[in-house]
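A.B. asks: Quick one, what's the 3D model for this:
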Amino acid sequence: MKLRIRQKALSFKQYYSASNPKFQIDSPEIVYMADGRISPGGLGDRLHGIISLYLYCKKKGYKFKVNFCHPFRLKDYLLPNKVNWDIDPEKLSYNSEQTTVIPLFCTYKKYGMTVDEEAKYQHAFLDSFIKTDKKQYHIYTNAHFAYTPNIYSTAFHELFMPAKPLEEAINQNKKNIGGEYIAIVLRFQSLLGDFKEADFPTLPVDEQKRLMEKVYSKIQELYDERHKGQKVLITSDSRKFLDYVSSLDYVYTIPGRVVHLTYTPAHDYNLHLKSFVDLMMLADAQKIYLLVTGDMFHSGFAQSASFINDKPYEEIIF
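C.D. replies: Model (predicted):
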């Protein structure tokens, strides 16, 4: 199959210049970048990108680092576990003679490809730019090289462990639930008017009500037919819907304001903590469902969460 994706190395002239100081670099260094200059997407996309680059470097024997500093520092929530991926900002080179910037984004659906086909292409693309020289490669990506749960799960736990505040928040929410649970994920974007996300529409009030009622009924149906007697964790980007569905006595929702990091630039620890609590709580569910109807977004966040601990995952389109 001939692939027609055009991806090329970039040069940010306003940041990278031959006049900037050089650093001692003894071998190729691959640095995952999330510094606000190019958005690699939401949290799930960024974790896919990190894991993909890590697997590439592990295979090639390259040094792997992560510069995730916008809109928060990743290491404030997830710490290095078996691999020290953290990089001192002072060790980042912005000298254009020893640094190459590469964007590498997941677009296989747009071009009618499979994730496996795109991963093979992107591996070849990286090989064409990354040489065995003494350079840093700053890569912005949401690539999906770990497209099976067992590969993703192994890599995730080699890279990450929760920081203490995150671990404490996870434990508190598990205590609140009081036992095993299944999980349902819903992504409304701007439909219910909670916040403005890019150019996505907001429904009129009467249509918002109908959409919430429809999703509410599907949750009840799913519970009655498959999970009677179990606790149900529901996560969503809509606080309005979470408050609405919390009237069901078997439903648990995680407290806190809901944000999408791409559209929430504020560097506020507690503001973004909930996203990580959502992710890790989903990862420990007995099964995860993604529910989609109408113009709701077909999010990859739920599946990414299911990959962390290799848990069953199902999509229900209705």
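A.B. asks: Only C-alpha atoms from now on, for both contacts and neighbour counts.
C.D. replies: Fine.
A.B. asks: tell me which element the residue most central in space within the chain falls in.
C.D. replies: With distances taken as Cα atoms, centre = their mean, the chain has residue 44 as the residue nearest its mean C-alpha position (1.3 Å). According to DSSP states H and E, residue 44 maps onto helix 43-60.
A.B. asks: Same question for residue 170.
C.D. replies: helix 164-177.
A.B. asks: Give me the contact list for that helix.
C.D. replies: 77, 231, 252, 254, 273, 276-277, 280-281 (Cα atoms under 8 Å, 6 or more residues apart in numbering).
A.B. asks: Okay, and which of these map to helices?
C.D. replies: Mapping the contacts of helix 164-177 onto helices (DSSP state H) picks out 273, 276-277, 280-281.
A.B. asks: Show me the two of the contacts of helix 164-177 that sit farthest apart.
C.D. replies: 77 and 231 (26.4 Å; Cα to Cα).
A.B. asks: what sits against the spatially closest residue to residue 122 that is not a sequence neighbour?
C.D. replies: Nearest non-adjacent residue to residue 122, counting by Cα to Cα, 6 or more residues apart in numbering: residue 104, 7.5 Å away. For residue 104, the contact set (Cα under 8 Å, 6+ apart) comprises 7, 122, 139-143.
A.B. asks: on that earlier part again, could the contacts of helix 164-177 be laid out in CSV, adding neighbour count and distance to residue 212?
C.D. replies: Shown next, in CSV, are these (neighbours: other Cα atoms under 10 Å; distance: Cα to Cα, whole Å):
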residue, neighbour count, distance to residue 212
77, 20, 32
231, 19, 20
252, 21, 17
254, 21, 19
273, 19, 26
276, 18, 25
277, 22, 24
280, 19, 26
281, 21, 23
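A.B. asks: Sequence B follows; please return its structure for comparison with A:
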Amino acid sequence: MNRDLCARRLSKVIGKENVCRLQSKLKYFLSFRNEYKTLTNVNGGGKKIVIFFIDGKTIHGGLSDRLRGLFSTYYYCLKEGIDFKVFWTYPFNLQDYLEPNKVNWLIEGKAISHNKNEVAFRFFNSYSLMNNNETSFLKIMNTKKHEIHVYSNITLHEEMYHIFFNDLFKPSKMLSDALQYNTDKIGGKYISVSFRFIGILGDFKDTYFRKELGAEEKEKYISKCLDVICRLKTKHPNVPKILVTSDSRVFLEKASSLAYVYIIPGTVVHMDGVNKNMEQNDLKVFLDMLMISKAECCYSYSYGKMFKGTKFAKTSALIGNRRFIGITE
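C.D. replies: The predicted model follows:
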């Protein structure tokens, strides 16, 4: 039985909120209990803060998962009038790519408490059943303790993502320069389409596992995806370029043979499968996301064994307040 089915069955017995509380307690016991110590001194003064963590001490998911959890945590802080901070150090410092905009969310490690008496630990992931469950999420987040440490990838209020993103982020100079370069290269209006193969073409490692296809099946999948790009060009005759993003280098090479396709240079790897070559890996995923967020219309396509649960293109469209269309065959 997979974790999602197990959580859903358990929720019928003890309720969704209790499933979420149990999940958080288990994660703390299994992975985090040695990170905190019982100290008698407690910081009773100052304003309560919430810290969102991406530090490699658990699986966080890809960029979309991480931002969704960050946005849900920020929403809680807005609702409750609590200071919001981000400690994102894995496998890079977030501020290398996205700097604070209207909200100063930066915090140094030395300013973070590890005192059990003043820290509340919260863990939510997709198996917590908290997606779009605002009332329960807010209730579980509440605590009398001074500091709340949050690990999350759940979704709340997608319709506000463009507001959240603009509140929190602006591209760093490195990312801004790279965005300008690719915007100049693409040379005008464009639509985007994204493809998530997660390993079935044999050239990408993911935390999800898909068995690599045989040579004949690979060609079938590639052909179907190329056909989708051609259909979209026919549907949008007045848009000169199509931005194509994918986790498959093999597919991107095939797609680049179409004269109207634009591929952002670089190699994508999954953020939980660390390869800390900044320029080739982490920069490209931010470029893909922000370039999608500026497209005239954003598409995602899945077929057969391709990953239907991907939210990367949708998250990208949401932060740019763009139209998103998912195509499944």
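A.B. asks: ok so, going back, touching the helix or strand following the helix holding residue 170 of the first structure from outside, list them.
C.D. replies: Note on helix 164-177 of the first structure: by DSSP H and E, the next helix or strand toward the C-terminus is strand 181-186. Contact partners of strand 181-186 of the first structure, identified using Cα under 8 Å, 6+ apart, comprise 230-237, 282, 285-292, 296, 302.
A.B. asks: same question, stretch 92-105 of the second structure
C.D. replies: In contact with stretch 92-105 of the second structure (Cα under 8 Å, 6+ apart) are residues 84-86, 88, 106, 166-175, 276, 283, 286.
A.B. asks: picking that back up, tell me which of the contacts of residue 104 of the first structure fall in helices.
C.D. replies: Residues of the contacts of residue 104 of the first structure located in helices (DSSP H): residue 122.
A.B. asks: Quick one: map residue 243 of the second structure onto the first structure.
C.D. replies: Alignment note (TM-score structural alignment): residue 243 of the second structure maps to residue 233 of the first structure.
A.B. asks: gap between the strand or helix carrying that match and the chain center?
C.D. replies: Using DSSP H and E, residue 233 of the first structure sits in strand 231-236. Relative to its parent chain, strand 231-236 of the first structure has a centroid offset of 18 Å by Cα atoms, centre = their mean, to the nearest Å.
A.B. asks: Check stretch 307-318 of the first structure too.
C.D. replies: Per Cα atoms, centre = their mean, the displacement of stretch 307-318 of the first structure from the mean C-alpha position of its chain is 15 Å.
A.B. asks: And stretch 293-313 of the second structure, end to end?
C.D. replies: Criterion Cα to Cα, to the nearest Å; first-to-last residue distance in stretch 293-313 of the second structure is 8 Å.
A.B. asks: Could you list the buried residues of that stretch?
C.D. replies: Neighbour-count burial for stretch 293-313 of the second structure flags 293-303, 306-308, 310-313 (criterion: 16 or more other Cα atoms under 10 Å).
A.B. asks: and residue 92 of the second structure, how many neighbours?
C.D. replies: The local packing of residue 92 of the second structure (other Cα atoms under 10 Å) involves 17 other residues.
A.B. asks: actually residue 266 of the first structure, not the one I wrote
C.D. replies: With other Cα under 10 Å as criterion, residue 266 of the first structure counts 12.
A.B. asks: Contact partners for the residue mapped onto residue 146 of the first structure from the second structure?
C.D. replies: Alignment note (TM-score structural alignment): residue 146 of the first structure maps to residue 157 of the second structure. By Cα under 8 Å, 6+ apart, the contact set of residue 157 of the second structure is 72, 132.
A.B. asks: Could you do residue 166 of the second structure as well?
C.D. replies: 101-102.
A.B. asks: Residue 11 of the first structure now?
C.D. replies: Contacts of residue 11 of the first structure were listed using Cα under 8 Å, 6+ apart, and they are 96, 100-101.
A.B. asks: buried sites along stretch 175-184 of the first structure?
C.D. replies: So stretch 175-184 of the first structure, judged by 16+ other Cα under 10 Å, has buried residues 177, 181-184.
A.B. asks: typo on my end, stretch 316-326 of the second structure
C.D. replies: 316-322, 324.
A.B. asks: ok, residues contacting it?
C.D. replies: Under the criterion Cα under 8 Å, 6+ apart, residues 64, 158-159, 161-165, 289-290, 292-301, 313-314 lie in contact with stretch 316-326 of the second structure.
A.B. asks: got it, and stretch 14-29 of the first structure?
C.D. replies: The contact list for stretch 14-29 of the first structure (Cα under 8 Å, 6+ apart) reads 62-65, 91, 93-98, 130-137.
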